[in-house]
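*Asks:* following is a predicted model, sequence given first.
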Amino acid sequence: MKNVAVIFGGRSGEHEVSLQSAKYIMDMIDKEIYNVIPIGITKDGQWFTGPNVREGLLQGEVFGHPLSIRLFGKDRGFMVKKDDGWQELAIDVVFPCIHGSYGEDGCLQGLLEILNIPYVGSGVLGSAVGMDKGMMKTIFTQKGLPVGPYITFNKYQWEREKDLLFEQIESFGYPLFIKPANLGSSVGITKAKNSEDLLRGVELALQYDLKIVVEKGLIARELECSVLGNNELFVSTVGEIIPGNEFYDYNAKYIDDNSQIIIPAKISSEVEKEIQRLAKAAFRALDCCGLARVDFFYDHQGNIWLNEINTLPGFTRISMYPKLIEASGIKGKELVMELIRLALERKEELDKLRRDF
């Protein structure tokens, strides 16, 4: 029986969301095929494993055995500390479940590449670019994909060129959305209706990231679809989110129960096919694999705008990625098992590459 490590928690503003996703994933793994190893990372970056590690993180405590990572020699991998000392922890495949910084942005993926352990989802490049909203939009634009007006800048630029940047941003017209470049789950996002909101929004976003993105607020419907696969891609039906709050913020996603989700979205078959085509194009533009949720805007003039891609979407009870996949005929257990299979399949392909010259 192979060991699947589900890694969750982490040093991210999405720590709590990760714990919710991890429960869904661990519940969906077929225990007759795989042995599940929970690995929790605290908010200060300590790694632990054990049957109750997730429950401990929920309470802000530590339940479990400390983990270490050995990067040297042939026996690279995870080590667990028990009463009789450090022991090797055999892991055959990893299901990363850390949203945001250090888990979804290529950092964890790079570590697993060094350890030569297969993992679910996109590689270092796709994860990193998919996390950075500024670079993501740059690549989408270069690929000719429809992206709304935006500007990206860092803290250094804001401190030294505030007046110039302010003028450029306001030329878009209000409303505006201010976002940390490298976070998800709407953490640190502000909808600005005037200059005072804009200033407050930039200061808030810079508390979460050194780089931020400001986008023109489009008057449009919010549509999403899910992508599954490595080479041959399955794209789900399209769903719509009608936010109960000012926009689909963190509270609307995970706390309040006042948003409306419509699956399938009430759109024409032509619009659905175009969104599915663009979702595939976005997935391939960033060299993604495994899974992704792709978000769109559909305005009243009939224009479709690519908003962003999420390479490690949430797996909570209200998350759109599994809901859209299930509405397209693939149940939760089947989905999770397929994602693990795709991870192992990709590793087999990589192992066939030559390492000498």
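*Replies:* Here it is on my side, so go on.
*Asks:* can we go C-alpha only for contacts and neighbour counts from here?
*Replies:* OK.
*Asks:* these two touch, right, residue 230 and residue 292?
*Replies:* No. Applying C-alpha atoms under 8 Å, one finds residue 230 not in contact with residue 292, separated by 10.7 Å.
*Asks:* of these two, which one has the most company?
*Replies:* Comparing residue 230 with residue 292 by other C-alpha atoms under 10 Å, the one with more neighbours is residue 292, at 27 against 21.
*Asks:* let me know the secondary structure of that one.
*Replies:* The three-state label given to residue 292 by DSSP: H, G, I helix; E, B strand; the rest coil is strand.
*Asks:* repeat for residue 88
*Replies:* strand.
*Asks:* does the closest residue to it other than its chain neighbours belong to a helix, a strand or coil?
*Replies:* Nearest residue to residue 88, sequence neighbours excluded (C-alpha to C-alpha, 6 or more residues apart in numbering): residue 79, at 4.5 Å. Secondary structure, three-state DSSP: residue 79 is strand.
*Asks:* ok, structure two:
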Amino acid sequence: MLRVMVIFGGRSGEHEVSLASARAVMEALDGSERYEITPVGITREGRWVSGNDSLERLTHQLESDDGDHDQDGGGQAGRGSPASEVSAAPARELARERLPSDLGGVDVVFPVLHGPRGEDGTMQGLLELAGVPYVGSGVLASAVGMDKVTMKKVFDYHGLPQVDWLGLTSLQWESERDSLTDRIGTEIGYPCFVKPSNMGSSVGISKVGGPAELPEAIHAAAEFDRRIMVEAGVDAREIEVSVLGNEHPEVSLPGEIVVPEGFYDYENKYTEGASEIVAPADLPRSTVEEIQTVARTAYQAVDAAGMARVDFFLEQGTDRLFLNEINTIPGFTPTSVYARLWDASGLPYDDLLERLIQLALERHGG
């Protein structure tokens, strides 16, 4: 029987999403006689919580925190205000928290951590130091996949099609505001999107219709990261594929994200009924093959392993394909896009989890 440690929660704004993913993963693995599950949670403050009831304890804390925020007039602490979930606890304080004592006794770790301090290479580095096999990409791919500016540079090097973009820092904005505004107007145009470079799940992203809206959008992005990306807007269909594998990755059939209004932001991603996934997407065979080829190239360009979701824009009217981003730990419930696309491609959820665990063991020589 394989001993699988599932790590979830974390200090990012995607704490709640992580709990939902972890619950689905553990329920599926628990139904198999092949695995012994060790759940380990990380609170919003960075405390490690072990024990069979760790998911319930973090869920209870989340509900209590949401209630406190609602009473204070802060609205939804989980979905409506992701910024409120990001812990600012100092590293020296977190260093006093104990890592799980049974980490060295497990066969494989399944990190279900979304966003900074979990998906960005920090957890992967810890597991590398501990010498424990784990599901998903290593330190390099995790870090590159989390940082939008670095990711864009890697994709540019490989000649992959992308919309026009510009990287800057909050300090540059303060000292070069006029020249940067001119560059954005000339090189990027409007509408455009302003995003924190190192953040996931569409947190901190603003759609900008003109130069007067830039300062507020850049300030919003700078709340999450000093490095910021400005990206050209495009009238496009949003297409996504799931990738699975190590040296020889497989790519699922594409799915299409349909959002009735606005863009695919945090609210639309996690509010029930605000968006839907059409899987498989209604696309010509030649377009499907192009998407799969670019996705595979992007996956290998960042040296991803195990799994990733790769997102695209397909421009209306021209059908030009633009690579948007790669997500190395996508949402992982059976109804999440990653799993839905594999199910539509003939690989059900339980089998997908088994493949991921085997890929982790293979990659780490297990």
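*Replies:* That came in fine, so what should we check first? This one's a predicted model, so the numbers in the text were calculated from it and none came from an experiment.
*Asks:* that older thread, does the residue nearest to residue 88 of the first structure really touch residue 65, like I thought?
*Replies:* No. Counting by C-alpha under 8 Å, residue 79 of the first structure does not reach residue 65; the two are 10.0 Å apart.
*Asks:* any idea how far residue 281 of the first structure lies from residue 310 of the first structure?
*Replies:* 14 Å (C-alpha to C-alpha, to the nearest Å).
*Asks:* higher neighbour count, those two?
*Replies:* residue 310 (23 against 16).
*Asks:* isn't the more buried one right next to residue 292, touching?
*Replies:* Yes. Residue 310 of the first structure is within contact range of residue 292, at 5.4 Å (criterion: C-alpha under 8 Å).
*Asks:* residue in the second structure paired with residue 124 of the first structure?
*Replies:* The pairwise alignment with the second structure assigns residue 124 of the first structure to residue 139, based on TM-score structural alignment.
*Asks:* contact partners for that match?
*Replies:* Residues in contact with residue 139 of the second structure, defined by C-alpha atoms under 8 Å, 6 or more residues apart in numbering, are 120, 121, 122, 124, 125.
*Asks:* please apply the same query to residue 18 of the second structure.
*Replies:* 8, 9, 10, 112, 113, 114, 331 are the contacts of residue 18 of the second structure under C-alpha under 8 Å, 6+ apart.
*Asks:* tally of neighbours for residue 112 of the first structure?
*Replies:* A count of nearby residues for residue 112 of the first structure, using other C-alpha under 10 Å, gives 19.
*Asks:* what comes up buried for the helix or strand hosting it?
*Replies:* Following DSSP states H and E, the helix or strand that holds residue 112 of the first structure is helix 107-115. By 16 or more other C-alpha atoms under 10 Å, the buried positions in helix 107-115 of the first structure come out as 108, 109, 110, 112, 115.
*Asks:* against the second structure, where does that helix fall?
*Replies:* Counting by TM-score structural alignment, helix 107-115 of the first structure corresponds to 122-130 in the second structure.
*Asks:* which stretches of the second structure form strands?
*Replies:* Per DSSP state E, the second structure carries strands over the ranges 2-9, 35-42, 48-50, 108-112, 165-169, 192-196, 206-208, 227-232, 236-245, 250-251, 255-258, 276-278, 306-315, 321-327.
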